[in-house]
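Peer 1: Curious how this folds, go ahead:
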Amino acid sequence: MKEKHLQTGYLHWLLLFALLIGVQILHAQEDIYIDPNRGAKEFRKELIMNSNKVESIVGNWGIFGKVNHPYSGVWPKGTGHGHVHEMTILVGAEVTGIDGQTYHIISDSYGDFPDRAPDGTEYFWNPKPGYANDHRIYINPNTGEIDSTSLIATSTDKTTWPETWPGKDATWNGRWNGYFGKDQFMADQECIYVMDDFTNSEFPYYPFIADSTRRGLGLQCETRMFQWVHPLAEDQIFIHFQVTNVSDYVYDRNIYFGAFADTHPGGLGASDDDSGFDKKMDMVFAWDHDNIGVWTKYRDILPGYLAWKYLESPGFGDDGIDNDDDGLIDERRDNDAGEWIFGPVGDYGEPKWHWSGDEDGDWDPQVDDVGSDGIGPKDPNYDAPDLDGTEGNGKPDQGEPNFGKTDNDESDQIGLTSFYSPHYGSVYISNDEAIWNYIQPGVFETPAQNSNNLWIFASGPFLLERNQTERFSVCWLFGEDEREIYRNAVTSQRIYDNDYRFTKPPLQPTVKVVPGDGKITLYWDNIAERSRDPVYGYDFEGYRIYRGTNPQMTESQKISDAFGNIVYRKPIAQFDLKDGIKGLHPIAMGEELGEEYSSGIHYYLGDDTGLKYYYEDTDVQNGVTYYYAVVSYDKGYYPGMDDRNLVPMSPSESPFKFTYEYGELKEKSVNAVIATPNAPATNYKPGYTDADEYGNISKVNNSSATGSIKVKIVDPDILPDQNQFQVSFSHILNELGEITTKTYTIKNLTTNEVIFDSVEIPIDPATNAPVSSWNTPIFSGMILSFENKFPDFDIIKAVSGWSGDYKTNLIPEIIKSSQGTIPMNVAIEITDTLASHPFKKDYQVYFKVYDFYTNDSIPFFFSYDKNGDYKIGEGDQISLIAPTGTGKLVKAYKITFNAPTDPNVEVIDPQPGDVFYLKSDSPFKEGDLYQFTTFQSGLLEVGKEVLDKVAVVPNPYVVAASWEQESVLSGRGERKIYFIHLPAECTIRIFTQNGVLVKTIQHSGVASDGSATWDLTTDEGLEVSFGIYIYHIEAPGIGEKVGTFGIIN
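Peer 2: Purely as a prediction, here's the structure:
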């Protein structure tokens, strides 16, 4: 549906975005595949959608939320605030049974008080086989455990995909079956399943003439869900249904598509639900009457609103009425290209030449003629043209962007036609006749307010021919208040109307964590910098680091919009490109929809700090567990970009997640880590390198480079032992003779592995030249920091001159002969014999000119020899010569040897042994080599006295110490104490005062962590009582220690 009261002002907005986007990101399925397989309960699978702030269990039999599940419509993610008991789609139709009677059949999957056959079979939708991996094996990177749970196929987990996809050829094998095309990942999370209603055998209706075992209404339904993490869409799950009539009968405008739900906006058990609807917005919504939830955790987070909004519904393409008020009559999404005509395109612009099947005229052959698989040469994972010849054929085909199935404007939609909200228990989904009555057009009643109520709503009736497919899309959305739920509804409609074209954040960096003593170090890779946004292209900008002491990182949720809604997090650190794009982003969040929807809050892009790949957090307390996320973010729209008339969008940042089930960590994203700082083992020796005390690594040849390279150890425990690394460079020599460092290469000489091969130096946008300082990504537990130096003529004049015990009093004057400043480090040494030839001369002079780093001769002109004696004297001039990138030579510097300024001072000419030095900073260049060696972590030999440092914290233990992690969902959290300053290997035994052994702990963790925890339970798993306890520590080869601690109430 379009919001008819908002549409007019934004049609131009949508048209520009759709026509001029420049990349193709859309693809619905090719011709609808009618799957001959039969759905069955044994193929049921679940999935938790949680790639933005909405977190919910969904089932591939048409349910959203699930009875008594901890993740049933949770918002915001991580709070445990479930808003839905359960919801199911429903399709209802009026049919004639074989007994001649009229029946109203409702196909649904509601799990509370379900409708069952006498043999217990549920009259449910059931999933068809083949759309997920039934033999999934997933190794949890957090725990190492093997997870064989079969899940709904989701774009974020390749282990959920089947080997082959039903209805797809072999080129799709091992590829993602995306709505947007083969292997196209344009949403942050997408899932897919296909189901049918063949087990609904309640009434004597047989939709298949030749098969009495397939019952229901004879429907097949493909379901897809999408989540985006962008702040504009972070409170929504988009759901797209494709319902196909595979039966032998026509449903002639006697069929409805809707849903049945038990919502609880204040939490399960609340009995003060309110519900409402907005026919113009095609939306139903609910809120808690007093806005106070029943949850025991995060009670400061109010229940807010939840809603379901029709974005697309079945349309009438033949009634002669403009049902969706878009200026087009009877547009369709299942037609062919038609004819090339000149004519109107409704509210989508002025009359124009277009294909008649492309009713809104937005198919653009320059960018949309990509073929029926929906991807073209500019799209990620493109491999070859379509086998059916549709790519580049000059006309729109089904599956291409902005046409037919993928163009959401090409359907004359009817929208929300009924909504009924009765008291819970007054209507049951198993009563087909009652449900039928409530989904009739024009039924809009909310009799049960401030009570435990239900939702029953639908769109219809519509026509569904044999083998015809109708689509409808809804958005499940949340918001803090009524204003935000409406704003989110407008956002979701805009995203849908634009064919789900939406910006996507950069890829998540993979983050590692190193806990230390009073510090935690994070480091990450640079994969995010290669991300390509479907709207703006390569638009990576920087990294932000968030920290908290709970998985929700509530401490970082500090930045609110003009209406008091928390929108952004406050980072503890931020690193961005040195590209001149900094400060507040010009577009306020929400302003994309129009100024009246502006939230008044702008994303902060950074300060042009330059990128870093590690962060050392010293504002931490030993023993406290911290949660971190390193997110990558993009530029969004910014002034001066090659915008191609794209709609301005605010930046987006990559998501992160910590998924807990019943208090146990089940999953975390690659950019999220958990760490507890503690002192290292008392006999721990961290890895190190042979760099100097400041971290500088050494040159291994007579390099003239004056910059520095420092090694920073980030993760000492993964440094390879006695491995030698070498750094080399390449450079460019320009037409002026100036040297510019182009690339660096790092090689492990011990293993012969090239770590970084010819990596280009980052460019400074202010100068369009390589930057002078940069860092490598992390490798082998360390990073290198480069500080490059370039010649400065003022510095050259200041530091050059006679050196050592010289005798002359002539004053050298240096003049730059070239337009460029050429790096040269030259010695002019006076000799008592003929020593060198000036450039292209056959005579010799009494001095030599050479590079004082390499001792290589430097070509020169003896430009002026006042006395003609081939010696340097008063007034004589020498010109130094340097090569250029064009192959020619240039005069770099002219040196004139002037007499003292005091005319009364006797002139003393240079004597043999006097040396004049011209010194300049020189950048890294080809031939410069640096090397260093790494040494692994190990253990020191220590005496018994190190056990004196062992301590128990907290001591005494009182109920809940400040560093204890709260339970993720409920309760007081873990109970634990720490033994700190332990040796790397030891045994801890805990006794009561009476000498009864309570617990034995074997400490043999990494040497960098000298702590062990005890959860206050015995070896038998029983909780210990309050009192005084004795501990005994035995460290092989070191000694023993005995101490006490207390546990008090």
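Peer 1: CA only for contacts and neighbour counts going forward, please
Peer 2: Noted.
Peer 1: where exactly do the strands run in the stretch 751-900 of the chain?
Peer 2: Here the stretch 751-900 of the chain has its strands, by DSSP state E, counting those that start in this stretch, at 753-760, 763-764, 769-770, 773-775, 782-787, 801-803, 811-816, 826-830, 847-851, 860-864, 877-883, 889-898.
Peer 1: please give me the structure for this one as well, since I'd like to look at both together:
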Amino acid sequence: MKKLTSFAALLSGLLFLTGLWGQGRPYEGPDDPAGDIAAEREGYMTGNRVFLYFRNTTELSDWPREDVSRWPNTYEGTKMLDGVALLVGAKVYIKGDGDATTVDTIPTTDLLDIYTDPNTHTLYYLQTSYREEMDRDPTGTVEWGFYPVFGYFNENGEYPAMSNKPDSWPVGGWPAAGFTKKWPGEWDGRFGRGVRYADLETYFVVNDAQDQEYLGPEDFVRYYPRPGRYIGDLKPDVTIQRGKPWGGLGIRVETRGFQWNNPQARDAIFWEYTIANVSDYDIRDAAFGYWVDNAIGGDGANDELGFFDTQIDLAYSWDVNGLGAAGLTPGTMGFAYLESPGLPYDGIDNDEDGITDEKRDNVAQTLVGPTDGYSDLQQFLDVYKLTEEDLHEHWDADEDQDWEDGEDINGDGIYQISEYAGDDVGLDGVAPGDINYTGPDEGEGNHKPDFVEGVGSEPNFAWTDVSESDMVGLTSFRLFAVPSHSSDQHWFRGDESMWELIGIDSLEDYSGSITNLIEVFASGPFPLYQGQTERISMSELHSYDQLPGLNSEDHTAPALFELKRIVQVIYEKDYRFAQPPRMPTLTATEGDGEVILTWDDIADTKTRDPFVGNVNDFEGYKVYRSTDKKMSDPEIITDLYGTPTYKLPIYQCDLKDDIFGFTDFGLVNGVGYNLGTETGITHHFIDRSVQNGRTYYYAVVAYDYGAPDIGPGIAPSENNVVIELDENENVIGYGKNVAIVVPHPPAAGYIPPEIVPEDNPDLIGSGTYTAEILARGSLKPNHRYRLTFGLDTVATLSNYAHGLSYTNDSFTVFDEMDSSVVYHEDRDRYVGENIVYDDTLDYYALNRNGVATDVFDGIRLELDLPVETPIFDYAHSGWVVGSGDIHVTPTVRESNLLPWRYAIIFSSDPAAYTGQITNRSNVRDENDHRLSYTELLPGASVDFYVQNQSFVDSSGNYELMDIMVHDVNRNGVYDRFIDRVLVGPLTTNGRWGGTAFIIDFTNIDTLNYPRPGDQYQVDFKRPFWVTDTLRFTVHATDSVDESSLNDEMDRIKVVPNPYIATNAMEPALANASLNQRRRLIFTHIPAQCTIKIFTVSGVLVDEIQVDNPPDNGLVHWDLLTRENLEIAAGMYLYHVKSWRTGKEKLGKFAVIK
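Peer 2: Predicted coordinates:
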């Protein structure tokens, strides 16, 4: 920094700078009450492999707790952080009157006062929230720092607002401008109403109103940031310091944490702080920063080294010997400094992007030319990677030209789904086509970027655009050993000493010894005007890098540097990155030696990823299984460094879309992502490789196909798997795509539910079906279902309604309780190979090799369809009544267009039927040869008639088929044993419709001619017809057969027997206490019974009251006595008594420790 040695020069500079003030204005965002300790909540960031505890006070992690930070979040992970604090520092200047007996309270930003008036006072502030060394009130019970504000979370809940926990959101909506509310029931996203670009996000607000430093009765220099405002004036039930003046600096901080589970970003977590001056005054000198207390490897982390790379603004630390707590290998931890406050009024291009004094709170007023507004055009093009041809007319406040207007093609001022809305989507950030779109909102469709503080901003503009700020950059970095607690030097209660760390330019390399390190990053000093909002953001990064490189002179960390590159991409794209498909909901049903998994179709039907143009980029599903709560079992696919990187699924299915195999883009340390093998999509899986009594953790994840054309390529993203544990590794929550299951045998005497099909003798179709119960827990007892089919016509006969060849190209299942559709497949959406396409005849058909549905209401259907299109059925054609000699020949083409069930009924009347058709044109034989005029004998009479028994006419009678005699000997007379009878329909215009089949009695014994009353059936195998309806009912009584119960109790046994030290059914643990829960199981027990366990001498050890669901015949015992003591090794007896029948069973087992 330059010093002005001339007082005249100093005075001149002060007069110029003084002119810059007056930029302040009243804050226009939410009017929050004072923060309160009663609003404090704890949360966990679990959106990827970085596990981090936080409080909604801005404090991250904790010490000495162990369950607060872990990377990776597996049993191989270690603690990495003891704490992170947000630092907001400032110097406030108070005009003095020179009288030490009076109280001075008038703030000043006049540089003449500050630098020339000896009576001006300087007050130092450091606002934060941390576990130790905070400023406190005289009683020592109230910390003077940041406290969370009510209104930004569900006050009746236990968590801060989390994007994946709707019950953590404020019930009445989110605070907006002033005292208004917005968007009840939807997430208040950084980008708008319900908009979530990260896999997991948290959001909370704090202020510093409770800081009463310099406001005590003993203080003669006081700063009242909001005169006339008091703690409790907006929320009288505040629990601390009610009635005291609003203190501190008048700072409000919105905090957002982001995590992405994309393989390229899943080892990073982002924190963004939006800091506003809500006071009545400008703050002349402010600085924002972070305090990071490393804990690389966990407790005893006193062997850390660190380095700061000034080229990429990345500080990183590592364990020198690579040995963490419990002998685990800790990774490298980095902190990337991303966003810093802006200096929008100094006339300097501070961030060197070719734009001077850009702002994120200015309003778009004027359209300007492509090259207007740039102090250095070439520098702007270089920084934003543009060419001059990329520039266009733009709004003055959209300095970086990335806001995109929409295309209102029909000019009605409203974007239709078919029209491109661009960024012109209004203040709520929701566009037509989004799931939660309810119609145009303020600013939508006005072809102008919009922003209203406290309400919202359109994408790529103002608050949502990180580039629209003239950032000052990182000005201070210190890396030092944890300070001594014997003084307040470089601790938060030492406000002035902390200003020395964050308010003075100083980028220092660490040259100290190996120890437990503190990192401090900061930007400042800069002015924070009244009502002004500035940001600071950072990212915590983790990697496994080789120790020799880290400990070398260059401190190389290639994996961490690559992650920093991805982190920078996410930040520069305004915290927008590839999202996984929407998360499916998993349902698991335990069986005997099996687990049935089913999930919904929201991922493959409702996904829209704005990062790749708002398209549905869903590609497939994977199922993971583990026997440990951290899902470590499947994580066996390593990168080229040997680090576990991907999980190996036990099941995978993907779309048939020519996207398959391993990716060659977005590689994670050299390893691609498996996109599948073109199996087709299903929504269920049966795992039959499980052991009864063992606990299994399942997760289904949906994944997309990545973004190969964005930069060097973005790897496919999949849903995160979250199982929340407490410090004792008890499960306290898990994601909706996770299920925890213990397979078990059925209870003694259990009668399972069944599906009862209904007979339908009037079916036209030839197929059959089987209904199978897969997920008992999803069954709807006593519900009746109907199955119907859709048709695709292959070919038709003219002028005859039933002259067609067809296929089934769809089917639908209805729940007849409310006639709702519960399942449907068609050519646009089907499972696996259920529907096939014939490219020769251009038709779709249900697969005759078998159709198996997904699971609906706990049921799966299997359809057996013998044909795709109709064919003659020789097996089911023949005599129904009587017998005799007859020849029936189908035609090669026209039979398939008339594929019905026919009855040839013989009569004693020689003229039982007389042919109706006189026109002899276009009559064909069995080989599709056209018969000549002289070969046909119209109007002949025969002693039989033919019914089409598949259809009835308007009178309810079967349709009669017409006949035409093939006069073989051309004598003009019907000769029964020489001529042939062609059977076909009469068309609506009185012509021959086509030949269904031909009857003849040639070369037969006249004695074997059919007799009156004989009936011969001619039939075809057909797909189902539109009128075919198959019905079935679910009978699920969950009843018990008492006789079977008594018999099956003889099968009761203890597993394992003997019990030796441990067994696979006991849950896996990896905590420091190694307090594994012991267990053995009783199998095949009644669902309701009492089990008593005795020593061989008859002493009662424990008693178990079993009240299982009716189907569960398994119970665990923890090997503890009634006094909760561990049992001794030895032989034990058990006694089981059924509550229902009183049946008893005795047995024994051994325990060997």
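Peer 1: So after superposing, what's the score?
Peer 2: After superposition, the two chains reach a TM-score (TM-score structural alignment, normalised by the length of structure 1) of 0.85; 973 aligned residues with a CA RMSD of 3.7 Å.
Peer 1: quick revisit: which among the strands of the stretch 751-900 of structure 1 is found nearest to Tyr33 of structure 1?
Peer 2: strand 753-760 (47.1 Å; CA to CA).
Peer 1: residues of the closest one that come out buried?
Peer 2: Judged by neighbour count using 16 or more other CA atoms under 10 Å, the buried positions of strand 753-760 of structure 1 are Phe756.
Peer 1: Ok, stretch 469-488 of structure 2 next?
Peer 2: 469-481, 488.
Peer 1: Closest one of those residues to Asp704 of structure 2?
Peer 2: Nearest to Asp704 of structure 2 among these, with distances taken as CA to CA, is Ser469, at 33.7 Å.
Peer 1: That closest one: which element?
Peer 2: Under the criterion DSSP states H and E, no helix or strand holds Ser469 of structure 2.
Peer 1: didn't it look like it was pressed against Asp353?
Peer 2: No - using CA atoms under 8 Å as the test, Ser469 of structure 2 is too far from Asp353 to be in contact (10.2 Å).
Peer 1: Tell me which residue of structure 1 lines up with Asp402 of structure 2.
Peer 2: Alignment note: Asp402 of structure 2 maps to Asp362 in structure 1; criterion TM-score structural alignment.
Peer 1: what residues are up against that match?
Peer 2: If you count contacts by CA atoms under 8 Å, 6 or more residues apart in numbering, Asp362 of structure 1 has them with 15, 18-19, 402-403.
Peer 1: ranking those residues by neighbours, who comes first?
Peer 2: Phe403 (31 neighbours; other CA atoms under 10 Å).
Peer 1: Let's have the buried residues of stretch 469-488 of structure 2 in CSV, adding secondary structure.
Peer 2: Formatted as CSV, those follow (DSSP: H, G, I helix; E, B strand; the rest coil):
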residue, secondary structure
Ser469, coil
Asp470, coil
Met471, strand
Val472, coil
Gly473, coil
Leu474, coil
Thr475, coil
Ser476, strand
Phe477, strand
Arg478, strand
Leu479, strand
Phe480, strand
Ala481, strand
Asp488, coil
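Peer 1: Just the closest of the residues you listed to Gly192 of structure 2, please.
Peer 2: Distances from Gly192 of structure 2 to the buried residues of stretch 469-488 of structure 2, taken as CA to CA, are shortest for Ser469 (20.1 Å).
Peer 1: that older thread, of the strands of the stretch 751-900 of structure 1, which is nearest Phe113 of structure 1?
Peer 2: Each of the strands of the stretch 751-900 of structure 1 was scored for nearness to Phe113 of structure 1 using CA to CA, and the closest is strand 782-787 (59.6 Å).
Peer 1: for the stretch 551-700 of structure 2, what spans make up the strands?
Peer 2: Going by DSSP E, counting those that start in this stretch, the stretch 551-700 of structure 2 shows strands at 586-590, 595-599, 618-626, 637-638, 644-646, 651-654, 684-687, 696-704.
Peer 1: okay if I get those strands as JSON lines plus mean neighbour count and distance to Asp135 of structure 2?
Peer 2: Formatted as JSON lines, the strands of the stretch 551-700 of structure 2 follow (neighbours: other CA atoms under 10 Å; distance: least, CA to CA, whole Å):
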{"stretch": "strand 586-590", "mean neighbour count": "22", "distance to Asp135 of structure 2": "49"}
{"stretch": "strand 595-599", "mean neighbour count": "23", "distance to Asp135 of structure 2": "52"}
{"stretch": "strand 618-626", "mean neighbour count": "23", "distance to Asp135 of structure 2": "47"}
{"stretch": "strand 637-638", "mean neighbour count": "15", "distance to Asp135 of structure 2": "48"}
{"stretch": "strand 644-646", "mean neighbour count": "17", "distance to Asp135 of structure 2": "44"}
{"stretch": "strand 651-654", "mean neighbour count": "21", "distance to Asp135 of structure 2": "56"}
{"stretch": "strand 684-687", "mean neighbour count": "18", "distance to Asp135 of structure 2": "57"}
{"stretch": "strand 696-704", "mean neighbour count": "25", "distance to Asp135 of structure 2": "46"}
